[in-house]
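Enquirer: just coords:
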């Protein structure tokens, strides 16, 4: 039976991610339960979103057949950019590219705040595929089980408004996020910084849970808002990582 994508759109914020995870838990959206087969990898396109539970699916490492840059941290997410090939640009090519990229890839360097929130801090060390996909991932722990969200988009589709976010779709935005889904996580960036609407409005919490959520948010807010790597423009933490194992 062919795999069905969990959602089609753009995952903009951690809140969007939690809405998708909660919708999957409530059976509103489907999770996938196996790896993509080779013949199914062509279905990965801009707007595709997959969610899987590690224990239920047996998936330990996600593969999609595309060639990706090393990961970079963008807020609570990891992002990757699709490459033209695996070769690392040599020093000469890198120097030449720094001179010519303003002409060839000017849109990627004259980045607005909005664009930077889509591509993060990835550099020209690798040759990015022009018009290629960006992969954005986030993992959470729920009752000892790892759950993963893998999303794909192109910068152009997002900037042109072709992909809706979960928060903009009433059927998904109205989902009440269970507090245990939120409170079991240790996010780098608290949702109070990332999303302007008070997050408690999206939680299905009792009076007993409310004070605990408030204490957690207050302490995390203080810690993260003073972090030296906080991006003052986007409210996201953007940190370069060392090269991670390449996903294929």
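Expert: Received the coordinates, thanks. Keep in mind the model is a prediction, meaning the values are calculated, not measured.
Enquirer: drop to CA atoms for contacts and neighbour counts, all remaining ones
Expert: Noted.
Enquirer: which ones are touching residue 21?
Expert: Contact partners of residue 21, counting by CA atoms under 8 Å, 6 or more residues apart in numbering, are residue 51.
Enquirer: what strand or helix carries it?
Expert: Assessed by DSSP states H and E, residue 21 sits inside helix 14-25.
Enquirer: buried residues in that helix?
Expert: For helix 14-25, the neighbour count (16 or more other CA atoms under 10 Å) marks 14, 15, 16, 17, 18, 19, 20, 21, 22, 23, 24 as buried.
Enquirer: what residues sit buried inside the top helix by length along the chain?
Expert: Taking DSSP state H as the criterion, the chain has its longest helix at helix 207-225. Neighbour counts over helix 207-225 (16+ other CA under 10 Å) mark 213, 217, 220, 221, 224, 225 as buried.
Enquirer: and stretch 179-197, by the same measure?
Expert: 179, 181, 182, 187, 188, 189, 190, 191, 193, 194.
Enquirer: and residue 56, how many neighbours?
Expert: Residues within reach of residue 56, counting by other CA atoms under 10 Å, total 14.
Enquirer: dump the residue contacts of it.
Expert: residue 33.
Enquirer: hold the first one in mind and look at this next one:
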């Protein structure tokens, strides 16, 4: 069975993403190499983080990569914030089948609606440049209890080479410095950390602001 790249982790900024990517590149953390099966999807929890490589043109030769991410969860439209895309899980609904009415697959597992946070970057690997994705899940209720990169010395001490993980969004005509800041801005001291504040569906504005570091927790590592 595949496990998440890490668990109980809150991704606060693109700087955190680059640390996780670098840990995967160094084989400190595992990469997800195929689509999640039904049992693995059932293990998605607040704090679950997955890193996967997009299936490229030479996938038939290398056998590496996933065409697209599927988690079996119904999501609303995306909202953009500092290089991330955020999605809200749609409220549980019932489906009518012959012989009865059955709940959607997540209704029995949790009443907390998940939020999905995604980030995409181009990465220089020994096999050439590849497109990597990070998917992080959390809830409004869990955001303050999840751990962060700073709570794990193995991750917080990693020195990430500048420019090695280039945001795919900066390639699409957006200012590069927003998604790939220089070394001084990427130290973690001056980069604004993200917080997801409860979303008001009546408002079209994003409701993400700065927050403090959460308390330590548990992270999965191979």
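Expert: Nice, I can see it. It should be emphasised that the depicted structure is a prediction, and the values quoted were computed from it without experimental measurement.
Enquirer: on that earlier part again, tell me the one of the buried residues of stretch 179-197 of the first structure nearest residue 159 of the first structure?
Expert: residue 194 (19.0 Å; CA to CA).
Enquirer: thinking again about what came up before, would you turn the buried residues of helix 14-25 of the first structure into CSV with distance to residue 36 of the first structure?
Expert: Below are the buried residues of helix 14-25 of the first structure laid out as CSV (distance: CA to CA, whole Å):
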residue, distance to residue 36 of the first structure
14, 25
15, 26
16, 24
17, 21
18, 23
19, 24
20, 20
21, 20
22, 23
23, 22
24, 19
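Enquirer: just name the closest of these to residue 101 of the first structure, please.
Expert: When the buried residues of helix 14-25 of the first structure are ranked by distance to residue 101 of the first structure (CA to CA), residue 14 comes first, at 32.0 Å.
Enquirer: in the second structure, what stretch matches the helix or strand following the longest helix of the first structure?
Expert: With elements assigned by DSSP H and E, the helix or strand that comes after helix 207-225 of the first structure is strand 238-239. Alignment of strand 238-239 of the first structure against the second structure: no match, by TM-score structural alignment.
Enquirer: for strand 238-239 of the first structure, packing partners?
Expert: If you count contacts as 3 or more CA pairs under 8 Å, 6 or more residues apart in numbering; DSSP states H and E, strand 238-239 of the first structure packs onto strand 72-74.
Enquirer: what range does the strand it packs on cover in the second structure?
Expert: Counting by TM-score structural alignment, strand 72-74 of the first structure lines up with residues 79-81 of the second structure.
Enquirer: just give me the mean distance for that stretch relative to the first structure.
Expert: Once the two models are superposed, stretch 79-81 of the second structure sits on average 1.2 Å from its counterpart in the first structure (mean CA distance after the TM-score superposition for the first structure).
Enquirer: how about the longest helix of the first structure, which residues of the second structure does it hit?
Expert: So helix 207-225 of the first structure sits over no part of the second structure, by TM-score structural alignment.
Enquirer: same thing with stretch 98-117 of the first structure?
Expert: Counting by TM-score structural alignment, stretch 98-117 of the first structure corresponds to no residue in the second structure.
Enquirer: end-to-end on that stretch?
Expert: 22 Å (CA to CA, to the nearest Å).
Enquirer: ok, residues contacting the match of strand 72-74 of the first structure?
Expert: Contact with stretch 79-81 of the second structure is made by 85, 86, 87, 206, 208, as judged by CA under 8 Å, 6+ apart.
Enquirer: apart from its neighbours in sequence, what residue is nearest the second one?
Expert: Meaning residue 86 of the second structure. Take residue 86 of the second structure and drop its neighbours on the chain: the residue closest to it by CA to CA, 6 or more residues apart in numbering is residue 117, 4.7 Å away.
Enquirer: aligned partner of that neighbour in the first structure?
Expert: Per TM-score structural alignment, the equivalent position to residue 117 of the second structure in the first structure is residue 136.
Enquirer: hang on, its match in a strand?
Expert: Yes: counting by DSSP: H, G, I helix; E, B strand; the rest coil, residue 136 of the first structure falls inside a strand.
Enquirer: is it true that it touches residue 152?
Expert: Yes: the criterion here is CA atoms under 8 Å, and residue 136 of the first structure meets it with residue 152 at 6.3 Å.
Enquirer: so residue 193 of the first structure belongs to a helix, correct?
Expert: Yes: counting by three-state DSSP, residue 193 of the first structure is found in a helix.
Enquirer: need the contact list for it.
Expert: 221, 225, 235.
Enquirer: okay, now the last one: neighbour count?
Expert: The reference is to residue 235 of the first structure. Residue 235 of the first structure has 15 neighbouring residues, counting by other CA under 10 Å.
Enquirer: many thanks, we can stop here.
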